[in-house]
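**Student:** pasting a predicted model and its sequence here:
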Amino acid sequence: MAFVTGSTPHNGFTLIEVLVALLVLLVGLLGVVGMQYLSLQQVNNSNLRSQVNLHALEMVEMIRANDNNALVAADVDAWEAALDRDIPGAEGAVAFNANTVNVTITWDERQYGSDAAEQTYTMTARLEQ
């Protein structure tokens, strides 16, 4: 059995291995970027939901501070302006029912795979103890 030295029949084989490794790495990095994008989108949605909750609670507390009566138009307009400033395109509604108040806020939320999905949050609060 004789070995031939100096002859390498696999010239260029390592270059193909490097290109395949780079392709696998690229696919992995694209997956990481996609997950990061989804994560940032969901953090934004979570922030919107927190803002909606705070605005609904603010309206309930304003009504309680007004002796459980409906607010004047200027107060409602100021609340709606603040709501629209923090959550663009959001709409709020307040409905009294006996000794409870329902604050409903509707807004568009960006979802994965969809440009906008309408969400609705309703807070029901008892006015009298």
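**Tutor:** Arrived safely.

**Student:** C-alpha only now, for contacts and for neighbours.
**Tutor:** Noted.

**Student:** any chance you could map the helices in this protein?
**Tutor:** Along the chain, counting by DSSP state H, helices occupy 13-65, 73-86.

**Student:** right, and those - which one's nearest Gln111?
**Tutor:** Nearest of the helices of the chain to Gln111, taken as C-alpha to C-alpha: helix 13-65 at 7.6 Å.

**Student:** return the list of helices and strands in contact with that closest one.
**Tutor:** Applying 3 or more C-alpha pairs under 8 Å, 6 or more residues apart in numbering; DSSP states H and E, we find helix 13-65 packed against helix 73-86, strand 100-111, strand 114-126.

**Student:** tabulate the helices of the chain (TSV), appending distance to Glu109.
**Tutor:** Converted to TSV, the helices of the chain look like this (distance: least, C-alpha to C-alpha, whole Å):
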stretch	distance to Glu109
helix 13-65	6
helix 73-86	13
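
**Student:** and the comparison structure, right after this:
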Amino acid sequence: MNTFSPIRRQGGISLLEVLISVVVLSIGLLGIAGLQTISLKSTNMAHERAMAVILTETLFEVMRVNEAAARAGAFAMDCHTPAPGTEQWFEDVKAATSPQTCATVAWNDGVYTVTIDWSNERMNTDSIIVMETRP
């Protein structure tokens, strides 16, 4: 009579269970790594947007301090030439967002429109902040 012991019949099953567990665990870890990467990218983009808004508000405060010059339209500028007295602000905008940032200030009938436009290289997106104020 041939009898097999239960241990002998199930040889290799535990190894297969371990291999399946390792595959499931590695897929989960790859998912967590992907979520972490997206989270870091989104956090960076939110930081850039917040800094652009803060810098725009900073320029508005400079305009309020120099009200006579602001009412004369002295703060109008394009992407490449900052208005006199705003050179540091212009550099801060580029440092906070990206070196290719375009910051413009338009003066139109007593209203300043500040536009900060930049590309987020990590997310492959373009961002723009537009704010208006009356001096």
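**Tutor:** Thanks, I have the structure now. Bear in mind the structure is a predicted one, so any value in this text is a computation, not a measurement.

**Student:** ok so, going back, looking at the helices and strands packed on helix 13-65 of the first structure, which is buried most?
**Tutor:** strand 100-111 (a mean of 18; mean count of other C-alpha atoms under 10 Å).

**Student:** on that earlier part again, possible to save the helices and strands packed on helix 13-65 of the first structure as TSV with distance to Asn53 of the first structure?
**Tutor:** TSV is the format used below for those (distance: least, C-alpha to C-alpha, whole Å):
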stretch	distance to Asn53 of the first structure
helix 73-86	11
strand 100-111	9
strand 114-126	8
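
**Student:** quick one, what contacts the residue nearest the centre of the first structure?
**Tutor:** Centroid check for the first structure by C-alpha atoms, centre = their mean gives Asn45 as the closest residue, at 1.3 Å. Residues near Asn45 of the first structure by C-alpha atoms under 8 Å, 6 or more residues apart in numbering: 109-110.

**Student:** what's the match for it in the second structure?
**Tutor:** Residue pairing (TM-score structural alignment): Asn45 of the first structure is matched to Met45 of the second structure.

**Student:** how about Thr122 of the first structure?
**Tutor:** Under the alignment defined by TM-score structural alignment, Thr122 of the first structure is paired with Val130 of the second structure.

**Student:** residues touching the closest residue to that match other than its chain neighbours, list them.
**Tutor:** Of all residues not flanking Val130 of the second structure in the chain, Thr115 sits nearest, at 4.5 Å (C-alpha to C-alpha, 6 or more residues apart in numbering). Residues near Thr115 of the second structure by C-alpha under 8 Å, 6+ apart: 102-105, 128-131.

**Student:** same check, this time on Val111 of the second structure
**Tutor:** If you count contacts by C-alpha under 8 Å, 6+ apart, Val111 of the second structure has them with 132-135.

**Student:** try 7 Å
**Tutor:** With contact taken as C-alpha atoms under 7 Å, 6 or more residues apart in numbering, Val111 of the second structure is in contact with 132-134.
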